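Undergrad: give me the fold of what follows.
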Amino acid sequence: MHAPSVDFPSFPPDGNIVNLANLAVPSSYSQLKIVDLIQEKINAREYFYGIEISPGLQQVLNYNLLKVAPLFTSIVWLASHNWAMESLDEAPAVRLAKRVEPNGPVLAHISCYNLTYDKLRKFLKPSINNVMVVRGDDVDEGQQYRHAADLVREIRKIRKDDICISVGGYPEGHPESTSMEDDLKFLKSKVDAGADLIITQLTFNEEALIEFIKSCRKIGITIPIVPGIYVPKSWAGLKFVSEKTHVKPPEELYVQYESRKHNQTEFREFAVQQAVKMIHSLFESDLGIYGVQFFTLNYFKNVYNIVQQVM
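TA: Have a look, this model is predicted:
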């Protein structure tokens, strides 16, 4: 969900919230560009998924729950937490990235918020091969990079073609956009600036998501698109995320979620089946979609249940 603005507790310094999977992943695999791995899957028509996790949420990240390994792990960037550290190596997102790297490539988020050229150069050390560029919820008048396209262009200039740059897409439009047409133009500008991959913001509306992908192709966006999937584990969680992202389920679906809000088990089972239904629709849409990214909020059980049914 590209890091909604919220105060999280501090990240434990020992990194013990991560339980790595018992997987034999070659060390060189973690250094590959994610877009190349995704393109291989698309060419072979093989299904895949990625997960987004956050260094600010303290649930145990047990990769052993994920019987089918994620193709990549995306790590949320909380600017106020990461840049507050004396050394970037001590930043919560960087430490978490080091912990999960043995399980495969890491997609490190970076936001435009108060980012300077010097900070960017420090961030883009040779070991960083995949980045997710987001504008961020907050924008200061004097900050150097005001739009994601500006940051994409700068990263491409610094690292040329030896880095994978991902950007966000908004199936229902960015909350600040005046129209869907304008929002698609902004997305195209990010692609033209050098983006390799689009990961969409969450949506509960599969028709809107499919139409968004078609619209991208119509305006000449040819890079891979990976739909973002959020599976709420509770009514409170759904309300929180909807408020932060300004994305709400369609009215009929909203009512169905609300009717289950007092039964946690029934709510989660319904949420999982809704996600399975959406993913099946995407895979069967003949739009070249073979993978998704789950916005986990560090909760893997729903992902495990879905992967068992769709992969």
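Undergrad: please count neighbours and contacts with C-alpha atoms only from this point.
TA: Will do.
Undergrad: contacting residues for the closest residue to residue 225 other than its chain neighbours?
TA: What sits nearest to residue 225 in space, not counting adjacent residues and going by CA to CA, 6 or more residues apart in numbering, is residue 198, at 4.7 Å. Residue 198 sits next to 166-169, 223-226 when contact means CA atoms under 8 Å, 6 or more residues apart in numbering.
Undergrad: Proceed likewise with the subsequent sequence, for comparison:
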Amino acid sequence: MTEIPSPAQAVDLSFEFFPPNTPEGARKLREVRARLAALAPSFFSVTYGAGGATRDKTMATVDEIAAEGRQVAPHLSCIGATRESVAELLDTWRARGIRRLVALRGDLPSGMVDTGDFRYASDLVAFIRARSGDAFHIEVAAYPEVHPQARSADDDLRAFVTKMKAGADSAITQYFYNADAYFRFRDDAQRAGVSAPIVPGIMPINNFVQLARFSDACGAEIPRWIRMRLAGYGDDLASIRAFGLEVVCGLCSRLLEGGAPGLHLYTLNQADAAERIVQALRLRG
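TA: All right, here's what the predicted structure looks like:
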């Protein structure tokens, strides 16, 4: 008997890019976007460098995506920024038809000491709402494994709740590989009065050295069993990617079964890994 494949599962998908530094990088990102657009994501997001370091490149990338008729959410980090500079940027995005933002505190660039007019992301969210009303859907960041600079998990949760109550519409998490961390954070946030969606951020596993470096820098935990298996593969990229796909697909399946409202994939401006995850899970946007 021929087995009839199960229908694809409808899931709210989104993909994150960083602004390319070269014309060749921009060309490659266009190809990546075209491939990922075929997966019917709700939107693409574009990162914003510390202290606005990539502002012009972010704007150029956002404009290009919007011109393609696709929904795009620029990141906006407020550390080191003035109210005037943020207001100007909000007015620019609004005039260009952008209706979604990812509002972040960000990190001070090396050598900078002035934090600007915004101390916390909650201050930025409140300012956006006061300045622009409901013109933007505002995403904020969430940290299921606790922000690396937080004094405690309780302090981190309180900061998250403050951001949401300041006017955020939804949240995207830092990546993680422990589903229980996400569920505990989500449940704690709901008990604290947050009813808005908290979307898991998903990092594909393609390169162990790169992943370990990212994780050490941002405080995302790679469970010991995963770290040891990846380290054991050495330079065998095919085995790393096969194992990584198995791990990430298992994580995504558990998250969706547990009620996660969607998946936000950190692409690192590559299409292959994100495509493999979506196709292996038989998802559709």
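Undergrad: do you know how far whatever residue of structure 2 lines up with the residue nearest to residue 225 of structure 1 is from residue 146 of structure 2?
TA: Under the alignment (TM-score structural alignment), residue 198 of structure 1 pairs with residue 171 in structure 2. Computed as CA to CA, to the nearest Å, the residue 171 of structure 2 to residue 146 of structure 2 distance reads 14 Å.
Undergrad: and the spatially most central residue of structure 1, which helix or strand is it part of?
TA: Here the mean C-alpha position of structure 1 is nearest to the C-alpha of residue 52 (CA atoms, centre = their mean), at a distance of 5.1 Å. Assigned by DSSP states H and E, residue 52 of structure 1 falls within strand 48-53.
Undergrad: likewise residue 74 of structure 2?
TA: Residue 74 of structure 2 is part of strand 72-77, with elements assigned from DSSP H and E.
Undergrad: in structure 1, what stretch matches that strand?
TA: Going by TM-score structural alignment: strand 72-77 of structure 2 matches residues 106-111.
Undergrad: how big's the offset between the matching stretch and structure 2?
TA: Compared with structure 2 after fitting, stretch 106-111 of structure 1 has a mean deviation of 0.7 Å; criterion: mean CA distance after the TM-score superposition for structure 1.
Undergrad: looks to me like residue 185 of structure 1 is in a strand.
TA: No - counting by DSSP: H, G, I helix; E, B strand; the rest coil, residue 185 of structure 1 is not found in a strand; it is helix.
Undergrad: residue 167 is in contact with residue 130 of structure 1, correct?
TA: No - using CA atoms under 8 Å as the test, residue 130 of structure 1 is too far from residue 167 to be in contact (11.1 Å).
Undergrad: now do the strands in structure 1.
TA: 18-19, 48-53, 61-62, 72-75, 106-111, 130-134, 164-169, 197-200, 225-226, 228-230, 291-295 (DSSP state E).
Undergrad: picking up where we left off before, got the angle for the strand holding residue 74 of structure 2 vs strand 100-104?
TA: Put simply, strand 72-77 of structure 2 runs at 20 degrees to strand 100-104, going by axes from the mean of the first three to the mean of the last three CA atoms, to 10 degrees.
Undergrad: what's the local residue count around the nearest residue to residue 91 of structure 1 once chain neighbours are set aside?
TA: In space, and not counting its chain neighbours, residue 91 of structure 1 is closest to residue 82: 4.5 Å by CA to CA, 6+ apart. Residue 82 of structure 1: 19 surrounding residues under other CA atoms under 10 Å.
Undergrad: could you double-check that residue 82 of structure 1 sits in contact with residue 93?
TA: Yes - because the distance of 6.8 Å satisfies CA under 8 Å, residue 82 of structure 1 is recorded as touching residue 93.
Undergrad: grab the longest helix from structure 1 for me.
TA: Across structure 1, the longest stretch assigned as helix under DSSP state H is helix 264-283.
Undergrad: quick one: that one to strand 291-295, angle?
TA: On the basis of the same axes, to 10 degrees, helix 264-283 of structure 1 is oriented at 150 degrees to strand 291-295.
Undergrad: okay, helix 264-283 of structure 1 sits on what stretch of structure 2?
TA: Counting by TM-score structural alignment, helix 264-283 of structure 1 falls onto residues 237-256 of structure 2.
Undergrad: centre of the chain to the matching stretch, how far?
TA: Between the centre of stretch 237-256 of structure 2 and the centre of its chain there are 18 Å (CA atoms, centre = their mean, to the nearest Å).
Undergrad: quick one: the helices in the stretch 101-250 of structure 2, in order.
TA: Using DSSP state H, counting those that start in this stretch, the helices of the stretch 101-250 of structure 2 run over residues 121-132, 153-165, 179-191, 208-218, 224-232, 237-257.
Undergrad: and of those helices, who's closest to residue 44 of structure 2?
TA: helix 237-257 (19.0 Å; CA to CA).
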